[in-house]
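> Turn this into a structure:
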Amino acid sequence: MNQKIESQKAPAAIGPYSQAIKAENTIYISGQLPIDATTGEFAGNDIKSQTKQSLENIKAVLAEVEADMSDVVKTTVLMKNIADFGDMNEVYANYFTGTCPARAAYQVAALPKDALVEIEAIAVIK
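Just a heads-up that it's a prediction; the model follows:
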């Protein structure tokens, strides 16, 4: 049975989707925009601050099932401008150590709310 996962420390879904779904021992985390749940606003206007907030939102969702970033096995990073890849990657590297998850990164035409980045993740918990 699928279980809906929600964290008050990450922004609420802004459409007909869940922050995350747990299916058996796998967590599928929807794309996290860089919105600070306490303010409802972007954490900043640059790729580094937005990447950090998107990853913090993923951490918050994982915490709801007593998981952490070491449980992440796959991410997808969507960026407004692929030229921001280096700066995004610099922040991203602070969240994953040891065996890093598989990852894909893309430039997209636009993101919701005109964000610079959106990150989704898949985690496997013990």
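
> going forward, measure contacts between C-alpha atoms and count neighbours the same way
Fine.

> Which strands or helices does the longest helix along the chain pack on?
In the chain, ranked by residue count with DSSP state H as the criterion, the top helix is helix 47-63. Under the contact criterion of 3 or more CA pairs under 8 Å, 6 or more residues apart in numbering; DSSP states H and E, helix 47-63 touches strand 26-32, strand 35-36, helix 85-92, strand 117-124.

> one more to put side by side:
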Amino acid sequence: MIEQISTQKGVTPSAPISQAIRAGNFIFISGQTGRDPKTREIVSEDVGEQTRQIFKNVSNVLNAAGCTLNDVVRNTVFFTDLQDKPSFDEAYREIFSTPYPARSAVGINEIAPGAKIEIEVIAFNQRV
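So this is what the prediction gives:
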């Protein structure tokens, strides 16, 4: 079964995409930037702060799917500048602990205006 997941506590997409899709026990969360869900503005120029906001938003979407950040099994991280990775890693360690989710990091030219990072998330709900 495939089901759309959405919450007003996450950033409402302006493009024709879902916040997340449940496929069986997996939750696939569309790429998230560090936007405040209410203002839709990027919260800071700092990658660490953007990372923290991204995972606040991801946590809200996961909660709407009956999951938590503990269910995250994979993150794909897109950076506009790979030199920002240490700031990202510092914030990431505040959010996740071992065993860390599988992760890939990719350098790209640009994301949305003001965004320095975008993260796609896959979670697995073991409670279903």
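
> picking up where we left off before, using a markdown table, lay out the helices and strands packed on helix 47-63 of structure 1 together with mean neighbour count.
Below are the helices and strands packed on helix 47-63 of structure 1 laid out as a markdown table (neighbours: other CA atoms under 10 Å):
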| stretch | mean neighbour count |
| --- | --- |
| strand 26-32 | 22 |
| strand 35-36 | 21 |
| helix 85-92 | 16 |
| strand 117-124 | 23 |
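
> And those: which comes nearest Val108 of structure 1?
Evaluated over the helices and strands packed on helix 47-63 of structure 1, closeness to Val108 of structure 1 peaks at strand 117-124, with 9.4 Å, by CA to CA.

> The closest one: how far from the chain's middle?
Relative to its chain's centre, strand 117-124 of structure 1 lies at 5 Å (CA atoms, centre = their mean, to the nearest Å).

> so Ile2 of structure 2 touches Asn25, yeah?
No. Contact criterion CA atoms under 8 Å: Ile2 of structure 2 and Asn25 do not qualify, at 9.9 Å.

> would you list the helices and strands packed on helix 47-63 of structure 1 in JSON lines and tack on distance to Phe42 of structure 1?
What follows is those, written out as JSON lines (distance: least, CA to CA, whole Å):
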{"stretch": "strand 26-32", "distance to Phe42 of structure 1": "11"}
{"stretch": "strand 35-36", "distance to Phe42 of structure 1": "4"}
{"stretch": "helix 85-92", "distance to Phe42 of structure 1": "16"}
{"stretch": "strand 117-124", "distance to Phe42 of structure 1": "11"}
